[in-house]
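Visitor: Sharing a model prediction with you, sequence too.
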Amino acid sequence: MKRNRGAALLLVLLLVSLLSVVVVEFLRESRLEARTAANLRDALQAHALLRSGIAVGSALLREDARDNQVDHRGEPWADVIPPVPLGDGVLAVAVHDLYGRFPLAAVLNDRGEPLASRAEALRRLLEAAAPSDADPEALAEALLDWIDANTDGMYEENPDYTVPNRPLLDLDELRRIEGFTPEVVAAVAPHLDVRADPKVNVNTASVPVLQALHPDLGPDRAQELYDDLTETPLERATDLKNRSAMAGLAITRLVFEVVVESPRFRVDLAADVRGVNRTAQAVLERNRDEDRVRVVSWREE
């Protein structure tokens, strides 16, 4: 009888131990599912914040278009917008004028061949913007081989990627081009755009872009022009010739058409909801005549 009671006790203890393991595992799984659900909820809220950021950027650009016909670095859309608390999250929005950047596809003619003056302008930009240990000549050749229609260039044999021989679809493609290390891309990408429209808004152009615009401008004059345009933006593109940095330079040697208004912008967005972070980039096109801003591309990470 005592033996039966002892065996029963052992069986009870074993069952209690097994039940404890099951309960502990159930609680662990419950907590994991709760965290997963919370992260999913926060990720959805972060996505919603990013989409609301597009509305903010669009509203700024539409309001600006109604107010004036000139775009420059001193306008409200160009201001650094501090992170804004919204509900349980925080949203950061930054708007960039893409017409203040170098138009990469405009380097090519209708047959996909590099135009000599614009290819030289690309070299000047890379020399001004790339890290000091980079070779701007080699970078320019590799980039031109990537985008031009010619299949016989020095950099056509890329060991990792097929050279497409067409204009870039996105600046992320730069990372696939020989010589464009992460450091080089980080340095030069803020001065580039993939568009084919050969116009540049000098009011929002960086020093490397200004330097690329004219073969005789040089770094010192480009910096002088940048400072001048920051202080007093052009109201009319034709007035560029009257700025002191342009003294003695032939306006006819500008490699791109100078403008003072822009139809294409990029919005960088960052959202944080209880530690769940999401970022996005959107390209917006603005039509002043129709009072309309539309999203032409969206990438979320």
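Guide: Noted; the coordinates are in hand. Numbering: from 1, shown residues only.

Visitor: make it CA atoms for all contacts and neighbour counts henceforth
Guide: Fine.

Visitor: just how off-centre is the lengthiest strand in the chain within its chain?
Guide: For the chain, the longest strand by residue count, based on DSSP state E, is strand 276-287. Taking Cα atoms, centre = their mean, to the nearest Å, one finds strand 276-287 lying 9 Å from the centre of the chain it belongs to.

Visitor: after that strand, next one along is what?
Guide: As assigned by DSSP states H and E, the chain's next helix or strand after strand 276-287 is strand 292-300.

Visitor: Let me know the angle separating that next one from strand 276-287.
Guide: Angle of strand 292-300 versus strand 276-287, following axes from the mean of the first three to the mean of the last three Cα atoms, to 10 degrees, is 150 degrees.

Visitor: residues of strand 292-300 that come out buried?
Guide: Across strand 292-300, burial judged by 16 or more other Cα atoms under 10 Å covers residue 293.

Visitor: next up, a second structure to put side by side with the first:
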Amino acid sequence: MTHILHRFLHKSADERGAALVTILLLVAIMSVGAAVAFERLGFSIKRATAVKTHDQARLYALGGEAMALAAAEQLYRTNAKLLALAGGNKGQVVSYPLDGGQIDGALSDASNCFNINSLVAVQNTVHIADQAAMQRFVRLGAALGLSDFEAEKLAASLTDWLDSDSRPLPSGAEDYDYAALSPAYRAANGLMADISELRLVRGFTPEVRAFLAPYLCVRATAEPIKLNANTLRVSDAPLLVALVGKGLDLEDAQRAIAERPTGGYADNAAFWRHRAFAGLTLDQNIRARVGVKPQAFDAKISVSYHDARVELTSTLALGDDGSADVIARRFGVIY
């Protein structure tokens, strides 16, 4: 009897020990689960806070864009030469403190560039190569130091990318050329929406893009851009050479810009009267492509807000009445 009781008590102790181990194991599992749950909760809170911070920074950037629109209209309407008088090459730079950060903005004239989309003309919704524009592009490349052959190849490839047909121009590139690449793709056969698309066009290597980028831009239409005589920089002289063509060398173009009157040119007729153009017979269409008012502005806005940073670049187009509209918007680094 004693032996049976001993076995019973011993068995009960074993069961109690097993139950204790089981409880301890459950507590450990629950503790780990709770730790993981709290960690996930903390991560979710941080993520939600970061998203909210980024959204607020983005809204501040859009607010900066709205201020840039108002500033662009003010510059156009009150004093068309304000950029030239106020160091227009650097543009208008402003900074505003925020509760938790700062917003910085720069507004500069974006009129002085070669519109890539102007390489084609629109006829009944069809884009066809504009030979005169192609020649202007070739002259631009030559003024920058490219050989005529290289500039012609770039102009042809770029025009083929934009025109509506699939027939390659001499030295150009169409679907067949891009289909042989890996990965393969097709020519757009339409206007560019952003200058970053240049990376897809044959011949526009990173080196070529970096070389030409300061002189190129993309607008929503195929219309050539009217240069602003009052904000042209000496380094922009190749754009003037490309426009005028034969008879104007780079040195004369630089002189016309460098010798701009202190108060700027009153009108384009005053600009064309500069001695650099003496003896040149200029078509009225060429003369009309230089003005003394900005046609577009670039607004570069940077927002630092707590741990978020937002970069916004907007292109603002100006109508004949001075009204400004956003025609392109690109958000940059956000981290």
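Guide: Received, thanks. Just so you know, these numbers come straight off a predicted model, no measurement behind them.

Visitor: List the TM-score for the superposed pair.
Guide: Scored by TM-score structural alignment, normalised by the length of structure 1, the superposition of the two chains gives a TM-score of 0.83; 299 aligned residues with a Cα RMSD of 3.1 Å.

Visitor: before we move on, the earlier item: measure the mean distance from the longest strand of structure 1 to structure 2 post-superposition.
Guide: With the two structures superposed, strand 276-287 of structure 1 lies on average 2.7 Å from its match in structure 2, counting by mean Cα distance after the TM-score superposition for structure 1.

Visitor: packing partners for that strand?
Guide: helix 2-67, strand 264-273, strand 292-300 (3 or more Cα pairs under 8 Å, 6 or more residues apart in numbering; DSSP states H and E).

Visitor: The second one corresponds to what range in structure 2?
Guide: Aligned using TM-score structural alignment, strand 264-273 of structure 1 spans residues 296-305 in structure 2.

Visitor: From the chain's centre, how far out is that stretch? Work that out for me.
Guide: On Cα atoms, centre = their mean, the centre of stretch 296-305 of structure 2 falls 11 Å from the chain's centre.

Visitor: mean per-residue distance, that stretch to structure 1?
Guide: Stretch 296-305 of structure 2 sits 2.5 Å off on average (mean Cα distance after the TM-score superposition for structure 1).

Visitor: Just put the helices and strands packed on strand 276-287 of structure 1 in JSON lines and tack on distance to residue 215 of structure 1.
Guide: Shown next, in JSON lines, are these (distance: least, Cα to Cα, whole Å):
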{"stretch": "helix 2-67", "distance to residue 215 of structure 1": "33"}
{"stretch": "strand 264-273", "distance to residue 215 of structure 1": "26"}
{"stretch": "strand 292-300", "distance to residue 215 of structure 1": "33"}
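
Visitor: wait, what's in contact with residue 256 of structure 2?
Guide: 271, 274-276 (Cα atoms under 8 Å, 6 or more residues apart in numbering).

Visitor: Type out the ChimeraX command that picks the buried ones from those.
Guide: In ChimeraX, the members of the contacts of residue 256 of structure 2 classed as buried (16+ other Cα under 10 Å) are selected with the following command:
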select :271,276
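
Visitor: Nearest to residue 292 of structure 2 among the contacts of residue 256 of structure 2?
Guide: residue 271 (8.8 Å; Cα to Cα).

Visitor: Next, the aligned residue in structure 1 for that closest one: secondary structure please.
Guide: Alignment note (TM-score structural alignment): residue 271 of structure 2 maps to residue 240 of structure 1. With DSSP: H, G, I helix; E, B strand; the rest coil as the basis, residue 240 of structure 1 sits in helix.

Visitor: OK, contacts around residue 240 of structure 1?
Guide: Per Cα under 8 Å, 6+ apart, neighbours of residue 240 of structure 1: 234, 246.

Visitor: try residue 228 of structure 1
Guide: So residue 228 of structure 1 contacts residue 243 (Cα under 8 Å, 6+ apart).

Visitor: if I look at residue 147 of structure 2, how far off is residue 213 of structure 2?
Guide: 17 Å (Cα to Cα, to the nearest Å).

Visitor: Could I get the buried residue list for the longest strand of structure 1?
Guide: 276-287.

Visitor: do stretch 85-95 of structure 2 as well
Guide: 88, 91-92.

Visitor: try stretch 119-134 of structure 2
Guide: So, applying 16+ other Cα under 10 Å, buried residues of stretch 119-134 of structure 2: 119-122, 127-130, 133-134.

Visitor: Can you find the partner of residue 98 of structure 1 in structure 2?
Guide: In structure 2, residue 98 of structure 1 lands on residue 110 (TM-score structural alignment).

Visitor: Help me confirm that that match comes into contact with residue 296.
Guide: Yes: counting by Cα atoms under 8 Å, residue 110 of structure 2 does reach residue 296; the two are 5.0 Å apart.

Visitor: picking up where we left off before, contacts only, for the match of residue 98 of structure 1.
Guide: Neighbours of residue 110 of structure 2 in contact, by Cα under 8 Å, 6+ apart: 294-298, 315.

Visitor: Farthest pair within these?
Guide: 294 and 315 (12.2 Å).

Visitor: Which residue in structure 1 aligns with residue 153 of structure 2?
Guide: Per TM-score structural alignment, residue 153 of structure 2 is aligned with residue 138.

Visitor: how much space between that match and residue 103 of structure 1?
Guide: 19 Å.

Visitor: who's more crowded, the two?
Guide: When residue 138 of structure 1 and residue 103 are compared for neighbours, residue 103 comes out ahead with 23 against 17, by other Cα atoms under 10 Å.

Visitor: which ones are touching that one?
Guide: 192-200.

Visitor: how does it look with 7 Å?
Guide: 192-198 (Cα atoms under 7 Å, 6 or more residues apart in numbering).

Visitor: just the contacts of residue 110 of structure 2 now: which is nearest residue 104 of structure 2?
Guide: Nearest member of the contacts of residue 110 of structure 2 to residue 104 of structure 2, counting by Cα to Cα, is residue 298, at 13.8 Å.
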